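> Sequence and predicted model, in that order:
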Amino acid sequence: MKVFKTGAAAAVAVTLALSATACAGGSGKSGGGSGDGAGKKDKLVVGIKFDQPGLGLKTPDGKYTGFDVDVATYVAKELGYEADQIEFKQAVSAERENLIANGDVKFVVASYSINDKRKEKVDFAGPYFLAHQDLLVRADETSITKAEDLNQKKLCSVTGSTSAQNVKTKLAPEADLQQLGGYSECLTGLENKAVDALTTDNSILAGYAAQEKNVGKFKLVGLSLSNENYGIGLKKGDKELQTKINAALRKMVQDGSWEQFVKKNFGPANYKNEPAPQITEGS
């Protein structure tokens, strides 16, 4: 009986060891990852916008499209991850820093403008795109050619938008500012002539104007009311990842992929984009 007990105990020990090994192989927070894509079980969790056509959009069939999605996919591949190893997580503007700090995502690619306040909480790689605040108007609009023309006109943006306040306080104080829940609502108002212009980053405006259902209906005025350098947000102090992402961004520009992504996502809006910006973060 003693021999039997010893053998049973050994079998249990082996079983437990195998179970622990199996669990260890697939454990760890998916947002963290190994950084090199080793092992098909690994997932790279990336934060993107789900509601911005041309930049980051989750379509009704569950697919993801947009410039930021293409950039994120390219960077992930350079880090060693295939497309089926990427898990996209919604990163609304107010939650981007929290997602990074908590390790819920490895990095964020979500029209994420680099500024000093944000750099107190996260680090950035890039920038990979330079946008400007602009105005979107109806295609047949001829009376709005500069920001000052918005005085006495109805200007739409989303609630809490810094873009709208920039126009209202500095450029056209007599504009009738309409703040709605989302850019799509502003676009509907613009089409129905309930408002005269919509303001935010030109990349976001171009994304909406480039949608198949909107082609030919709207146009960008072509102003540069502010400079918005989009960066890839990552955990503060992760210099290794920052260096790897910067290298991927440089390669993306050099091999022509960056220009291809721009034309693919913004081309139908006749968007005149800036050249790819020089990478300054981490250097």
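That came in fine, so what should we check first?
> CA only for contacts and neighbour counts going forward, please
OK.
> Residue 63 - how many residues pack around it?
9 (other C-alpha atoms under 10 Å).
> for residue 264, same thing?
Residue 264: 15 surrounding residues under other C-alpha under 10 Å.
> And the helix or strand harbouring it, what's buried?
Assessed by DSSP states H and E, residue 264 sits inside helix 257-266. Buried residues in helix 257-266, counting neighbours by 16 or more other C-alpha atoms under 10 Å, are found at 258, 261, 262, 263, 265, 266.
> Wait, the first one touches residue 252, no?
Yes: contact between residue 258 and residue 252 holds when scored by C-alpha atoms under 8 Å: they sit 5.5 Å apart.
> the strands in the stretch 1-150 of the chain, which residues?
Counting by DSSP state E, counting those that start in this stretch, the stretch 1-150 of the chain has strands at residues 44-48, 51-52, 56-58, 64-65, 86-90, 107-108, 122-138.
> wait, the stretch 151-283 of the chain
Remark: strands assigned in the stretch 151-283 of the chain by DSSP E, counting those that start in this stretch are 154-158, 176-180, 197-201, 218-220, 227-235.
> still on that earlier bit, can you add distance to residue 150 and give the buried residues of helix 257-266 back as CSV?
Shown next, in CSV, are these (distance: C-alpha to C-alpha, whole Å):
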residue, distance to residue 150
258, 34
261, 33
262, 29
263, 30
265, 28
266, 25
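> Which of those sits closest to residue 164?
Using C-alpha to C-alpha, residue 266 comes nearest to residue 164 of the buried residues of helix 257-266, at 22.6 Å.
> try this one side by side with the last:
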Amino acid sequence: MKLRKVSAASAAVLALALTATACGGDDKDSGSSGGGDKKITIGIKFDQPGLGQKTPDGYAGFDVDVATYVAKKLGYTEDQIEWKESKSADRETMLQRGDVDFIAATYSITPKREEKVDFAGPYLLAHQDVLIRADEDKIKSPEDLNNAKLCSVTGSTSAQNVKDKLAPKANLQKYPTYSACLNGLQTGAIDALTTDDSILAGYASQSQFKGKFKLGGFKMTNENYGIGVKKGSDLKGKINDALEAMVSDGAWEKAVKDNFGPADYKNEPAPKIGDVKS
């Protein structure tokens, strides 16, 4: 009888211990803000040097730096970020389907896009510009692009916009990629390449092109880069708070210099949240 009493008591103690252990495990999981399988999925470009690029060492660029900073402010460490390629034509669909939590991918804020998604920001004011050879002295304004060989990347409307509005005699040359345009610019096969100045600065900042090209500084359009989120998402306000913190603590300016500095990019000051330039 005595042995049976001890066994019953032991069983009761063991049951209590197991219950306490289970409760302790639940408390740890629910109270850990950065543990477990917590992840955030962020859309970026994978093929834009200086902005969003997949490299053998990971991911690099201004958009990557901005997105990483924002994610940290939202409570995620770098190893909890899952990067997903967001091509221009896929961005709205990716957000609507919930494939990503937010997108930072040279994503200009426009009324048409705002019908489908929400934007935090803007976090960078870019402009359509041209990239020319460093020793070029004849192209000093958009009008000087008349009769010049202007690179048009397949699928882009930038060069056609220049021809339609500023230089009707520009000779458009179609190339498959920006890299191909740069090679043509280097060899003299083309005279200028046009797209957003931030994108041009990113390409020109690559080590193999350092000192070979310069930006025209024409500021032909305003491109307000925002961070896209799903329509109605409460992330918009939280991301705006993070962007304001990034500017105030100097991290934004550092990211600009780190990614665009070699191209002598004359960036605009950090835009105010909600101030979208037309």
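In hand now; what should we look at? Owing to the predicted nature of the structure, the values given are computational and were not obtained by experimental measurement.
> just so I know, which of the strands of the stretch 1-150 of structure 1 lies nearest residue 98 of structure 1?
strand 122-138 (9.4 Å).
> now that closest one: which residue numbers in structure 2?
Using TM-score structural alignment, strand 122-138 of structure 1 corresponds to residues 117-133 of structure 2.
> still on that earlier bit, average gap between the helix holding residue 264 of structure 1 and structure 2?
For helix 257-266 of structure 1, the mean deviation from structure 2 after alignment is 0.3 Å (mean C-alpha distance after the TM-score superposition for structure 1).
> If I take that helix and strand 122-138, what angle do their directions form?
Helix 257-266 of structure 1 runs at 40 degrees relative to strand 122-138, counting by axes from the mean of the first three to the mean of the last three C-alpha atoms, to 10 degrees.
> Tell me how far residue 16 of structure 2 lies from residue 30 of structure 2.
According to C-alpha to C-alpha, to the nearest Å, residue 16 of structure 2 stands 21 Å off from residue 30 of structure 2.
> got it, and residue 52 of structure 2?
Residue 52 of structure 2 is 34 Å from residue 30 of structure 2, where distance means C-alpha to C-alpha.
> Going by how many neighbours each has, rank these two and give me the top one.
residue 52 (25 against 10).
> so what's the counterpart of that one in structure 1 up against?
The equivalent of residue 52 of structure 2 in structure 1 is residue 56 (alignment by TM-score structural alignment). For residue 56 of structure 1, the contacting residues are 48, 49, 50, 64, 65, 66, 67, 68, 69, 110, by C-alpha atoms under 8 Å, 6 or more residues apart in numbering.
> out of those, who's nearest residue 222 of structure 1?
residue 67 (19.8 Å).
> give me the number of residues near that closest one?
As a burial measure, residue 67 of structure 1 scores 27 neighbours (other C-alpha under 10 Å).
> and what of residue 115 of structure 2?
9.
> Matching residue 93 of structure 2 against structure 1, which residue comes up?
In structure 1, the residue paired with residue 93 of structure 2 is residue 98, using TM-score structural alignment.
> Please apply the same query to residue 195 of structure 2.
Matched by TM-score structural alignment, residue 195 of structure 2 corresponds to residue 200 in structure 1.
> quick one: that match and residue 133 touch, right?
Yes: counting by C-alpha under 8 Å, residue 200 of structure 1 does reach residue 133; the two are 5.3 Å apart.
> Now the common contact residues for those two.
Shared contacts of residue 200 of structure 1 and residue 133 (C-alpha under 8 Å, 6+ apart): residue 163.
> For the residue nearest the centre of structure 1, which non-adjacent residue is spatially closest?
Closest residue to the average C-alpha location of structure 1: residue 110 at 1.4 Å, with C-alpha atoms, centre = their mean. Excluding its sequence neighbours, the residue lying closest to residue 110 of structure 1 (C-alpha to C-alpha, 6 or more residues apart in numbering) is residue 48, at 4.7 Å.
> residue contacts, that neighbour?
Residue 48 of structure 1 makes contact with 56, 68, 69, 88, 89, 90, 91, 92, 108, 109, 110 under the criterion C-alpha under 8 Å, 6+ apart.
> Going through those residues, which ones are buried?
Buried subset of these (neighbour count, 16+ other C-alpha under 10 Å): 56, 68, 69, 88, 89, 90, 91, 108, 109, 110.
> which ones are touching the equivalent of the last one over in structure 2?
The one in question is residue 110 of structure 1. With TM-score structural alignment as the criterion, the equivalent of residue 110 of structure 1 in structure 2 is residue 105. Each residue near residue 105 of structure 2 by C-alpha under 8 Å, 6+ apart is listed here: 43, 44, 45, 51, 52, 63, 86, 227.
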